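Chemist: Fold the stuff below for me.
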Amino acid sequence: MKILGIKKTRTTALHPQSNGMVERHNITICHYLSKFVSENQRDWDKLVPLFLLSYRSSQHESTTYTPSMLTSGREMKLPTDLILGHPLEENQERYLPEFVENLRERLNRIHRFASEKLKMHSDKMKQRLDTTSTAIAFKPGDAVWLYAPKKTKGKSPKLQSNWEGPYTIIKKINDLVYRIQLSPRSKPKVVHLERQFFTNN
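Modeler: Modelled structure (predicted):
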């Protein structure tokens, strides 16, 4: 992954906001499938290729490009293109080396522009989050209750206690993530701030 420039990150449990891009993509998939799946919902897997065709050929608001353009430097050929015909790019077949060089330059230009758009979009989302978030901070040694909803067969989730603890703050990893421990012999947990609303002061 290092050779490809991929940086692996970890997310905290029960906090989908920390993996927002993936969660948003999953929501998009479910939204699409829910519109076309049959009543018994057993054919959802057969609809995934159609979703991918639609998704990869649709312009994204954050980048202003389609995923197909970002990965291959050209738009996808859709069923309508096969029926009505799709014009070849100028001199594509006769001047292949020149076409490859132009494609490389086009991809670099598209990626730079898309990266700038993504950063602008990310900064806007962060600014919006900062204006709505409430400043809460714990320090090592503080005792907290951890939000940990349970699903027990035969019991109503609404009537169960969803809090565990008290846990002890072991380390502040950053402004939003803490390492906590239930007892000296228990395994520490890394959790998001939003799962630690209650203290037992």
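
Chemist: CA atoms for contacts and neighbours, from now on please.
Modeler: Noted.

Chemist: Could I get the full set of helices for this protein?
Modeler: For the chain, the helices defined by DSSP state H cover 20-36, 44-56, 67-72, 79-84, 96-132.

Chemist: Let me have the ones you listed in TSV, extended by mean neighbour count and distance to residue 164.
Modeler: Rendered in TSV, the data for these read as follows (neighbours: other C-alpha atoms under 10 Å; distance: least, C-alpha to C-alpha, whole Å):
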stretch	mean neighbour count	distance to residue 164
helix 20-36	13	26
helix 44-56	14	37
helix 67-72	17	43
helix 79-84	9	54
helix 96-132	13	27
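
Chemist: To compare against the first, here's the next sequence to fold:
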Amino acid sequence: MSSTTAQDVAEAYEEQVFRRFGASSMNRHNQDPRFMSEVFTRFRELLVSKQRATLAYRPQANGQQERSVQTVIRSVKAYIAEADQSDWDEHAERLMFALNTSFDATRLDTPFCLVHRWDAQGTASAMLGPKPSSLPERTAYEWRRKFQRDYSYALACAEDLQRKARRARSEEQTRKWQELSERLKAGFATGDAVWLYIPKAQPGLSRELAHLWYGPFRIEEIQDDL
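Modeler: This is a model prediction of the structure:
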């Protein structure tokens, strides 16, 4: 956030990182002035930590993190219900848990497992519980294990359907984009449905979370450019 100070960054690091995982041997940042300020420098010296800034000519150093940030912003933007954006923080924590437990194709593991060295327990695993020993419990366990198999099968089917849907959506978007490109060459006509782009957000609202496209509207009249 633009209003975050170096003191806020140092306090957030102490509360969210140091208390949970201990002192970092090295802090790598994107040359943000808040990470290179005197406050954060003194705090880093107390922890005996080194710091390294990423280089401007190596964008891949920040690319993956920036991609994650954009994913969170788009997800929060999609789930915001209040007009004043006051409920965005109610969705941020759930979205972060979803990202941290999602498989990372670059690291070949989930971020949660890379940090804690064990996988986060989902709702189905929590319901199954430990393996029982007595016969009645073993029968119940077999039922729960069958439920787990069905759950895994349903999850695999859902992933397969998502892949097919993404592929079909990509092909459909490509087709529509080609048709739109041909239409734009000829210009808009009366009766066409269009969206209006307004790059300015309402005062007091965050532009990143605001909806900038409005519509669709129907063109009733076309006037010559003056």
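
Chemist: Now compute the TM-score of the two chains, please.
Modeler: Put the two chains on top of each other and the TM-score (TM-score structural alignment, normalised by the length of structure 1) is 0.35; 87 aligned residues with a C-alpha RMSD of 3.6 Å.

Chemist: Burial check on residue 186 of structure 2, number of neighbours?
Modeler: 9 (other C-alpha atoms under 10 Å).

Chemist: err, residue 123 of structure 2, not the other one
Modeler: 8.

Chemist: I'd like the distance between it and residue 150 of structure 2.
Modeler: If you measure residue 123 of structure 2 against residue 150 of structure 2 using C-alpha to C-alpha, to the nearest Å, the figure is 14 Å.

Chemist: Next: residue 13 of structure 2.
Modeler: Looking at residue 13 of structure 2 against residue 150 of structure 2, where the rule is C-alpha to C-alpha, the gap reads 42 Å.

Chemist: Who has more neighbours out of these two?
Modeler: When residue 13 of structure 2 and residue 150 are compared for neighbours, residue 13 comes out ahead with 15 against 12, by other C-alpha under 10 Å.

Chemist: all helices for structure 2, in order.
Modeler: 6-13, 19-21, 38-46, 60-79, 88-100, 111-116, 123-128, 135-186.

Chemist: counting contacts, what elements does the third one pack onto?
Modeler: This means helix 38-46 of structure 2. For helix 38-46 of structure 2, the helices and strands in contact under the criterion 3 or more C-alpha pairs under 8 Å, 6 or more residues apart in numbering; DSSP states H and E are helix 6-13.

Chemist: Same check on the last one?
Modeler: Contacts of helix 135-186 of structure 2 with other secondary structure elements, assessed using 3+ C-alpha pairs under 8 Å, 6+ apart, are made with helix 123-128.

Chemist: Now distance to residue 195 of structure 2 too, for the helices of structure 2, in a markdown table please.
Modeler: Supplementary listing: the helices of structure 2 in a markdown table, determined by distance: least, C-alpha to C-alpha, whole Å:
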| stretch | distance to residue 195 of structure 2 |
| --- | --- |
| helix 6-13 | 40 |
| helix 19-21 | 47 |
| helix 38-46 | 46 |
| helix 60-79 | 18 |
| helix 88-100 | 25 |
| helix 111-116 | 38 |
| helix 123-128 | 41 |
| helix 135-186 | 13 |
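
Chemist: For residue 214 of structure 2, which of these is the nearest?
Modeler: Relative to residue 214 of structure 2, the nearest member of the helices of structure 2 by C-alpha to C-alpha is helix 60-79, separated by 14.7 Å.

Chemist: buried sites along the closest one?
Modeler: Using 16 or more other C-alpha atoms under 10 Å as the test for burial, helix 60-79 of structure 2 gives 61, 72, 73, 75, 76, 77.

Chemist: Mind putting those residues into a markdown table with distance to residue 172 of structure 2?
Modeler: Shown next, in a markdown table, are these (distance: C-alpha to C-alpha, whole Å):
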| residue | distance to residue 172 of structure 2 |
| --- | --- |
| 61 | 33 |
| 72 | 25 |
| 73 | 25 |
| 75 | 22 |
| 76 | 26 |
| 77 | 24 |
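
Chemist: Not counting sequence-adjacent ones, nearest residue to residue 26 of structure 2?
Modeler: With C-alpha to C-alpha, 6 or more residues apart in numbering as the measure, residue 50 is the residue that lies nearest to residue 26 of structure 2, at 4.5 Å, once sequence neighbours are left out.

Chemist: distance of the one you found from residue 44 of structure 2?
Modeler: 7 Å.

Chemist: More neighbours: the two, which one.
Modeler: residue 44 (20 against 13).

Chemist: Can you name the residues that contact that one?
Modeler: Under the criterion of C-alpha atoms under 8 Å, 6 or more residues apart in numbering, the contact partners of residue 44 of structure 2 comprise residue 50.
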